[in-house]
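Trainee: Give me a 3D structure for the following:
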Amino acid sequence: MVTGIEVPLGAAMAAWLSALALGTLVERIRQRRRKVAGANPLAGLFAPSALTGAIDNANRHAAGQPAAQAVLRGRIDQTAVLRTGWDATTREQVLGHVAGVMRAGIRRDDNFMQVEGDGFAIIMSGADERAAKGVADRLRRALTQMKLPQFGGDNPFTASFGVAAGGTADSSAALVARALAALDAAQKSGADHVVAASEIEEIIFLPAPDPSPAGCSSEGS
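Mentor: Predicted coordinates for the structure are as follows:
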């Protein structure tokens, strides 16, 4: 016995395939939402080149304000330990704690982002080098007091900073490069250091020392 409306076989197959395709699409959307909900907010790493665009945006927002800007580049000193000594979950938790300390220690209008190499960057509009270095020192000290439940409350990690500042008319790429060079110099000096770009630039451009009198006399004899 047949009840209801009889449907041709071809139409029934088409309807079944449509329902199957719709079900597959819905399941994919659900899976994508679950991935987004569980994703680490720090997982989207910014390449160093992306910093220049962020600086340009900050300059546009700061139109009419003091023509100064600063970039702070920071990096966890114990990067090797962080990458090889702990699993991905613990590593992301540590980076999350670091990000929280960074955000809590800067102004609302400052831009914070994570960059490649377990590092981070802060873009400060209207800040000169002295002010930016003061912020970096404060953040460095705050990180040493950070409590990490994953390590029994002790914090084995420190961070170093490189600071560069200039006018809003200066090249964004050059400003980022100067901050990165200062960061490299800070980490070469040891852990938990802050170096301003002007400090290493002054050393690079110092004039060569004059020949000593002893050297001159020995050459003349």
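
Trainee: drop to CA atoms for contacts and neighbour counts, all remaining ones
Mentor: Fine.

Trainee: Can you tell me the SS state at Pro41?
Mentor: Counting by DSSP: H, G, I helix; E, B strand; the rest coil, the backbone at Pro41 sits in coil.

Trainee: and it, how far is that from Glu92?
Mentor: 9 Å (Cα to Cα, to the nearest Å).

Trainee: More neighbours: which of the two?
Mentor: Taking other Cα atoms under 10 Å, Pro41 and Glu92 do not tie; Glu92 has more neighbours (18 against 12).

Trainee: so which helix or strand takes in the more buried one?
Mentor: Assigned by DSSP states H and E, Glu92 belongs to helix 88-104.

Trainee: which other residues reach that helix?
Mentor: For helix 88-104, the surrounding residues in contact (Cα atoms under 8 Å, 6 or more residues apart in numbering) are 40, 42, 82-83, 112, 118, 139, 142-143, 146, 148, 150.

Trainee: Between those, which sits nearest Lys188?
Mentor: Checking the contacts of helix 88-104 against Lys188 with Cα to Cα, the nearest one is Asp118 at 16.8 Å.

Trainee: quick check, Ile122 in a helix?
Mentor: No. Per three-state DSSP, Ile122 lies outside any helix segment and is strand.

Trainee: Specify the local secondary structure of the closest residue to it other than its chain neighbours.
Mentor: Closest residue in space to Ile122, ignoring its immediate chain neighbours: Phe112 at 4.6 Å, by Cα to Cα, 6 or more residues apart in numbering. Under the three-state scheme (three-state DSSP), Phe112 adopts strand.

Trainee: and Phe112, what does it touch?
Mentor: Counted by Cα under 8 Å, 6+ apart, Phe112 has contacts 102-103, 120-123.

Trainee: let's go with 10 Å and repeat that
Mentor: By Cα atoms under 10 Å, 6 or more residues apart in numbering, the residues touching Phe112 are 54, 72, 99, 102-103, 106, 120-124.

Trainee: between those, which has the most around it?
Mentor: When neighbours are counted by other Cα under 10 Å, Leu72 leads the contacts of Phe112 with 30 neighbours.

Trainee: Second chain to compare with the first, below:
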Amino acid sequence: MNTAMSSSSSSLSPEVLSPAAMRDNSEELFRKLLMGVSVMAGLTHLCFLLLFYKSGVTPLAMINVGSILCYVLTFSLLWHNHVVQAWMLIIFEVVGHAVLAVYFIGWESGFHFYIMLVPPVMVVSPLDNWRAKAPLVLGLVALYVGLDFFLRLATPVAVLDPSVINGLHYFNLITVLVLLIFLAGMYYRLVVQSEQELREMATTDPLTRLRNRRSVLDTSSFEAAKQRRDGRPMSFVLCDVDHFKAVNDTHGHEAGDDVLTSVARVLRTGVREVDHAARWGGEEFLLLLPETNVSGATLVANRLREAIEELRVSSKDGPLRVTMTFGVSALHPDESIDQAIARADKALYTGKHEGRNRVVMAAEDHAR
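Mentor: Here you go, the predicted structure:
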């Protein structure tokens, strides 16, 4: 039927995510990654604080106090979505702490390993383009090589017991490896989670939280293939809110949105788990009912029609009464999905002209 598609105040969910949505999701992924880094780094520096305090290296103990406070601030910045500032603070702390530690207690302590963590994270960072990233990455590489050249054989300011230096070396080596594994694992988990969220965004109507048009068509193709292979029935129910334009015009678009979300809730809870309810467009909805013949689909449609007729949607002007008209068709073996839905649409159109608030079976199915 597809009438009054634009009468709803809420647009259909986009079938393809915009570049802005992808970028926002990528930045949120990076923010969560840095929050995990902040917690891990803060705990690591707490261990260093205790170690240097007991070893009598007071300057480094105080530096680690500052590092802990730095990561507390970093976590706070990330919590309030100041990702760029937090990332710059992390880079400053990691590099500064590594340089000072190597200067005070020597190259063999292994604190320079932490600088190697920054370039990979910088590469996956979505915050800037490569023209901004490349100088920072190259600068960190140059800094590391410079530290190796000038400080690897230099005499440290504070000479610690060789056993302590050896312990620090392997502690730092193992910690960096663990952090790399943690970062890779966390990034992988967040990428998977992000993909799931993007998939949901791409297949779900944002207002009603039902499937969108593209998603239900993809599922219909899959179910149709099963139907043709196994010889099982499959039906479509196309339904439309009656006099929806009058709701928007009289009570406002907010009331219209409330009507759509209330109707969607009835449709979603009124079908089986194997069935699929989708927002087809505007105030139209489509139900895909696998393994259901046209008679069974008609019974489902009548049950839903009665449930919606009993529905009362609150509004500023008082409770709103809602009714819907339903068109039902079964997918025939010799027709496409579009043809079956078109027959349900024609039945819906007939129901509208016969007075609305009714269920009409497609003529071809009725004849059978």
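
Trainee: tm score of chain vs chain?
Mentor: For these two chains in superposition, a TM-score of 0.65 is obtained (TM-score structural alignment, normalised by the length of the first structure); 174 aligned residues with a Cα RMSD of 3.5 Å.

Trainee: circling back to that earlier point, just give me the match in the second structure for the residue nearest to Ile122 of the first structure.
Mentor: Superposed on the second structure with TM-score structural alignment, Phe112 of the first structure falls opposite Ala277.

Trainee: can you tell me the helix or strand for Ala191 of the first structure?
Mentor: Element membership for Ala191 of the first structure (DSSP H and E) is empty, with no helix or strand holding it.

Trainee: can you check Leu238 of the second structure too?
Mentor: Per DSSP H and E: strand 234-241 holds Leu238 of the second structure.

Trainee: what range in the first structure does that strand sit on?
Mentor: For strand 234-241 of the second structure, the aligned range in the first structure is residues 69-76, judged by TM-score structural alignment.

Trainee: Now find how far off-centre the matching stretch is within its chain.
Mentor: Put simply, stretch 69-76 of the first structure sits 8 Å off its chain's centre (Cα atoms, centre = their mean, to the nearest Å).

Trainee: ditto for stretch 69-81 of the first structure
Mentor: 8 Å.

Trainee: what comes up buried for it?
Mentor: For stretch 69-81 of the first structure, the neighbour count (16 or more other Cα atoms under 10 Å) marks 69-77, 79 as buried.

Trainee: residues near Leu42 of the first structure, how many?
Mentor: Applying other Cα under 10 Å, we find 15 residues neighbouring Leu42 of the first structure.

Trainee: Pull the contacting residues for Leu49 of the second structure.
Mentor: Applying Cα under 10 Å, 6+ apart, we find Leu49 of the second structure in contact with 43, 55, 57-58, 60-68.

Trainee: thinking again about what came up before, report the separation between the match of Phe112 of the first structure and Glu283 of the second structure.
Mentor: 13 Å.

Trainee: ditto for Trp87 of the second structure
Mentor: To Glu283 of the second structure, Trp87 of the second structure is 45 Å away according to Cα to Cα.

Trainee: repeat for Leu180 of the second structure
Mentor: Distance from Leu180 of the second structure to Glu283 of the second structure, by Cα to Cα: 50 Å.

Trainee: The two: who's more crowded?
Mentor: The residue with more neighbours, out of Leu180 of the second structure and Glu283, is Glu283; 26 against 16, by other Cα under 10 Å.

Trainee: Distance-wise, check that one relative to Asp257 of the second structure.
Mentor: From Glu283 of the second structure across to Asp257 of the second structure, the span is 10 Å (Cα to Cα).

Trainee: Repeat that for Ile63 of the second structure.
Mentor: As judged by Cα to Cα, Ile63 of the second structure and Asp257 of the second structure stand 56 Å apart.

Trainee: can you pull out the strands in the first structure?
Mentor: Along the first structure, the stretches classed as strands by DSSP state E are 69-76, 111-115, 119-125, 159-166, 194-196.

Trainee: got those as CSV, with distance to Ala15 of the first structure columns?
Mentor: Formatted as CSV, the strands of the first structure follow (distance: least, Cα to Cα, whole Å):
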stretch, distance to Ala15 of the first structure
strand 69-76, 57
strand 111-115, 48
strand 119-125, 53
strand 159-166, 60
strand 194-196, 67
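
Trainee: Give the aligned range of stretch 128-144 of the first structure in the second structure.
Mentor: Using TM-score structural alignment, stretch 128-144 of the first structure pairs with 293-309 in the second structure.

Trainee: now what about stretch 59-68 of the second structure, what contacts it?
Mentor: The contact list for stretch 59-68 of the second structure (Cα under 10 Å, 6+ apart) reads 38-39, 41-55, 58, 69-70, 72-74, 90, 93-94, 96-97, 100-101, 104-105, 158.

Trainee: again, only this time at 8 Å
Mentor: Contacts of stretch 59-68 of the second structure with the rest of the structure, by Cα under 8 Å, 6+ apart, involve 42-43, 45-46, 48-53, 93, 97, 101, 104.

Trainee: for the longest helix anywhere in the first structure, which positions count as buried?
Mentor: Counting by DSSP state H, the longest helix found in the first structure is helix 9-38. For helix 9-38 of the first structure, a neighbour-count test (16+ other Cα under 10 Å) marks nothing as buried.
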